[in-house]
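Chemist: Build me a model:
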Amino acid sequence: MLSSSVLAERVGWCADLVAGMVAELLATHWNATDVDVLASGEDYGGRRLPSNACVALRRLGWTAEPPEGVRVNDRIVRMAREQAGRVLRSTEWRADLTAGVLKAWPADPAKRDAQEWDAVRAAVPGGQHLPSSVIKARTRQITAFLRKHGRMPADLFEVESVPRVARMLLLSTCDRQQATIERADGPGRVLLRLQLPTRPDPQSYRDWTWVACPITLPPTVPADAALHLPTLRPHQGSVRADLPHTHPVPKTARTGHTVALGVDWGLNTLLTAGAVRLHDDGRINALGAGGMFRAAGVLAKQHRLRRLSEFLRAKADQYRRLTAGDEQHALAAKHTVLSDEIAYVSARRSSLNGALAWAAARWAVDQAVAAGASVIYVEDLRSLEARGMGRTINTRLSQQVRGQIVDRMRHLAAEAGVAVVTVPARNTSRHCPRCLTPLRHRKAPDRPTTPGWKWAICPTSRQHAPRPGDAGHPPPPDPRGRRESVRRDTLTRTGGGCAAQPTGTRA
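Modeler: Okay, the predicted model is just below:
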């Protein structure tokens, strides 16, 4: 019997061996020529490369050896090749993006005109549908290199150094001689068997022994799902297993939707959703009043952690300037402590963002399932650039995890057979959803003449709304206690017409 700490130690020894070989492979082939060869899909003889990265690297003759005197089997080397191949293949897109930005370098990197935007999008593969924020981020990266070295970089591999290697074991690349997985006797229990070293530097195959690891499945894994070999990750004295599984799900339809769920983004109210039904004659009726996903507490904690992270980073930068790289300086120890605290706060922020993204996506999918919707429409705000709303609101908008929420929403909706469609956000807040008349955006419903972005007022309501004081329509109460200050265009038109309504956040 092995304790959890001993198991984590032995998995960590194996992960260190794999990470060392991965780092060697990346350092050897971190150049444009090798990355282009791997991304081309053909070897040096013109033959097609296999889809598995480990087999493709072996075909190309790219391999890594363990440290001298250390004995590992071919499955350990295969895991190292697979991890390195995945990293190198994912580099091709960033290399093409950097090459396109360098080719269409603007006269003023801080601000491109319309022609320069067209030029850079034409130079980047798939640039027509690429968010502008991605191009701007790559431009800032190249500008920082230019400021530091006084020249333009040749390619991505001058701008970025060899990436860090994650400590993990990709058991999916192994066969039964290295790892097996099968369901145990009890429900929700599986047994993972794998070979692990008994010392950090195994000298022979006798230093590798089989270890049986019982795993309890979470309730999200169906009982009839087909299980696959997991990815093991040492984490703070324990071992985490990313267990993939396969099970049948309903097929999503591309057309023929009659019930849809529209999801809108907000600031304090992160998501607002409403279901509608399309009739045969073209009419669209709303199903209920919709719902809101409010995560004010989580967002407040997220902003507190962000402010703490900014404070710690500013203090660490000051210590770095004072120490000037001297490890014997009196502030060097404090700088080390601050670096560890920054990593801890960053991990907390990542964990909080991940939990928020899963919760918001689950809520949206549950709303669609409850309404019987077969499709979810959500705005594509990947290129949203918050500006003009004050420093606080701009920062809060930039920190939202919209991309993660949409990715998780696609994953969860696929299990329910619901399609997810992203809609361009242009002009979605400009027209009234009922009569398509251009809206007037104001600061508050009782201040219709004050420009703002939080409330939208339909001007057609002034033509059809009953006057205050008419029979059966007394003046509505004023939020500030005065009945005479409410304007007609904030009243709801009889018969379900247009009215003032709160809007989501827009760029």
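Chemist: Every contact and neighbour count from this point should use C-alpha atoms.
Modeler: OK.
Chemist: can you give me the helices in the protein?
Modeler: For the chain, the helices defined by DSSP state H cover 4-29, 32-40, 53-60, 74-103, 114-123, 132-149, 156-159, 296-323, 332-371, 391-398, 402-415, 461-464.
Chemist: Switch the ones you listed over to CSV; also include mean neighbour count.
Modeler: Listed next are the helices of the chain as CSV, based on neighbours: other Cα atoms under 10 Å:
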stretch, mean neighbour count
helix 4-29, 20
helix 32-40, 16
helix 53-60, 19
helix 74-103, 20
helix 114-123, 16
helix 132-149, 15
helix 156-159, 17
helix 296-323, 15
helix 332-371, 17
helix 391-398, 14
helix 402-415, 19
helix 461-464, 16
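Chemist: how far away is the closest residue to Val18 other than its chain neighbours from Gln399?
Modeler: Distances taken as Cα to Cα, 6 or more residues apart in numbering place Ala80 nearest to Val18, at 5.2 Å, with adjacent residues excluded. According to Cα to Cα, to the nearest Å, Ala80 stands 35 Å off from Gln399.
Chemist: still on that earlier bit, doesn't Cys14 make contact with the residue nearest to Val18?
Modeler: No. The criterion here is Cα atoms under 8 Å, and Ala80 misses it with Cys14 at 10.9 Å.
Chemist: Contact partners for Thr269?
Modeler: Met292, Phe293, Arg294, Ala295, Ala296 (Cα atoms under 8 Å, 6 or more residues apart in numbering).
Chemist: Another sequence for comparison is provided below:
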Amino acid sequence: MDWGLNTLLSAGVARLHDNGTITAVGAGGMFRATGVLAKQHRLRHLSEHLHAKIDQYQRITSGDDQHPLAAKHVVLTEEFRHVCDRRSNLNDALAWSAARWAVDQAIAAGATVIYVEDLRSMEAKSMGRTMNTRMSQQVRGQIMDRMRHLAAEVGIAVATVPARNTSKHCPQCLVPLRHRKAPDRPTVADWKWAICASCGYQSDRDTGAWKRIAARGLTHQAKTVTERTSGAMVIRSVVDKLEAKAVVAPTTGKTSRDRSKTGPTRPRSTRPAPRRRRAPSPTGPYGPAGKRPEGHAHTGRRRLPRAAHRYQGVTTISTPSSQHRPRGAALGAGFHLHAHATPPRWTEPAPDTTSYTGSLS
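Modeler: Presented below is the predicted three-dimensional model:
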């Protein structure tokens, strides 16, 4: 197990073979608690704000219970205690959840021991005030206590190893790694992605770290001691002779199957098969209902539109043949079945201007 900043835990499985080689089984996994850590961060800001206000009211009141701000000081003190209780409960739930996940991963892999970085050997230098605060808020000590408790129930040992250079050196050749921002951005310096210029190994920083921790723990098994006060299993120091053997064998590709030719080669067309249906679709019933037949719709219309069957005249948008059905333009017959357009002028007879003409008498 490796402690991460945003993922909290990164874990994987390594196996020590009879010939002394160490291999990694699978790519490992990560325990992410981004939402819980964000809520924990907000509660920490709130508690610091309340603590500052309480100190200010304490200086103003000077311990006088008759001061006008004394009642507000009591209310803020109670609210500060409530926020601290919420943080404590959240940390406890997070510790149990992370420990349960770690032990479940070990049970599923059939592991006999869980190797974790020794928190007391970690040096948070040159990381800044904000980074150190975030690391101290991740309840790693509580997770270790819960992990030992849960692992003891299923007969799995938990041992800590020194954390020095677990993320700095390559797990395959022990050469210092180059840390970059992402695999597709190998020229941008960052801490997330690790690349080895010697053997070509590259992976997530946390993935390489848990491989180094597993290899170090497996090669230093004889150096494991039990503390008298806590009863925890600890590897106190790293031996250079054993550390030189603490490497993870590179993963080999899949063994190729026998491809010797035993018969004629099946002919293959140079033209790829078209992506269409092999069998025609079922023929649907005639009429407006049913499925559309196979192929494209016909562009030519064999029958007249539905509105033409309603005996429309020149000036009629639509004349219903039965009772009133205001279905509008859905039938393709205009906006209303009873609407009539104004007759055009060419349909009206020309006025007779000579009917009333004659001589005056």
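Chemist: picking that back up, of the helices of structure 1, give the one that comes closest to Thr209 of structure 1.
Modeler: helix 4-29 (10.5 Å; Cα to Cα).
Chemist: what stretch of structure 2 does that closest one fall on?
Modeler: Under TM-score structural alignment, there is no match for helix 4-29 of structure 1 anywhere in structure 2.
Chemist: who does that helix touch, helix- and strand-wise?
Modeler: Applying 3 or more Cα pairs under 8 Å, 6 or more residues apart in numbering; DSSP states H and E, one finds that helix 4-29 of structure 1 contacts helix 74-103, strand 169-170, strand 189-197, strand 231-235, strand 238-242.
Chemist: let's see it at 10 Å
Modeler: helix 74-103, strand 169-170, strand 189-197, strand 208-216, strand 231-235, strand 238-242 (3 or more Cα pairs under 10 Å, 6 or more residues apart in numbering; DSSP states H and E).
Chemist: what would these look like in CSV with distance to Ala275 of structure 1?
Modeler: Converted to CSV, the helices and strands packed on helix 4-29 of structure 1 look like this (distance: least, Cα to Cα, whole Å):
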stretch, distance to Ala275 of structure 1
helix 74-103, 38
strand 169-170, 42
strand 189-197, 39
strand 208-216, 37
strand 231-235, 39
strand 238-242, 35
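Chemist: Let me know which of those is the nearest to Asp326 of structure 1.
Modeler: Of all the helices and strands packed on helix 4-29 of structure 1, it is strand 231-235 that lies closest to Asp326 of structure 1, at 31.2 Å by Cα to Cα.
Chemist: Show me how far that closest one is from its chain's centre.
Modeler: 21 Å (Cα atoms, centre = their mean, to the nearest Å).
Chemist: relative to strand 238-242, how tilted is that strand?
Modeler: 150 degrees (axes from the mean of the first three to the mean of the last three Cα atoms, to 10 degrees).
Chemist: Burial check on the closest residue to Gly262 of structure 1 other than its chain neighbours, number of neighbours?
Modeler: Take Gly262 of structure 1 and drop its neighbours on the chain: the residue closest to it by Cα to Cα, 6+ apart is Tyr377, 4.8 Å away. For Tyr377 of structure 1, the tally of surrounding residues (other Cα atoms under 10 Å) stands at 16.
Chemist: circling back: return the members of the contacts of Thr269 of structure 1 classed as buried.
Modeler: Burial by neighbour count, judged by 16 or more other Cα atoms under 10 Å, picks out Met292, Phe293, Arg294, Ala295 from the contacts of Thr269 of structure 1.
Chemist: Next, name the residue at the spatial heart of structure 1.
Modeler: Gln404 (3.4 Å; Cα atoms, centre = their mean).
Chemist: mind checking what that one lines up with in structure 2?
Modeler: In structure 2, Gln404 of structure 1 lines up with Gln142, judged by TM-score structural alignment.
Chemist: how near is the closest residue to that match other than its chain neighbours to Arg180 of structure 2?
Modeler: Closest residue to Gln142 of structure 2 apart from its sequence neighbours, by Cα to Cα, 6+ apart: Ala95 at 5.8 Å. Ala95 of structure 2 sits 31 Å away from Arg180 of structure 2, going by Cα to Cα.
Chemist: Leu8 of structure 2 too?
Modeler: Using Cα to Cα, Leu8 of structure 2 is found at 20 Å from Arg180 of structure 2.
Chemist: With Arg212 of structure 2 instead?
Modeler: Taking Cα to Cα, one finds Arg212 of structure 2 at 19 Å from Arg180 of structure 2.
Chemist: Done for today, thanks.
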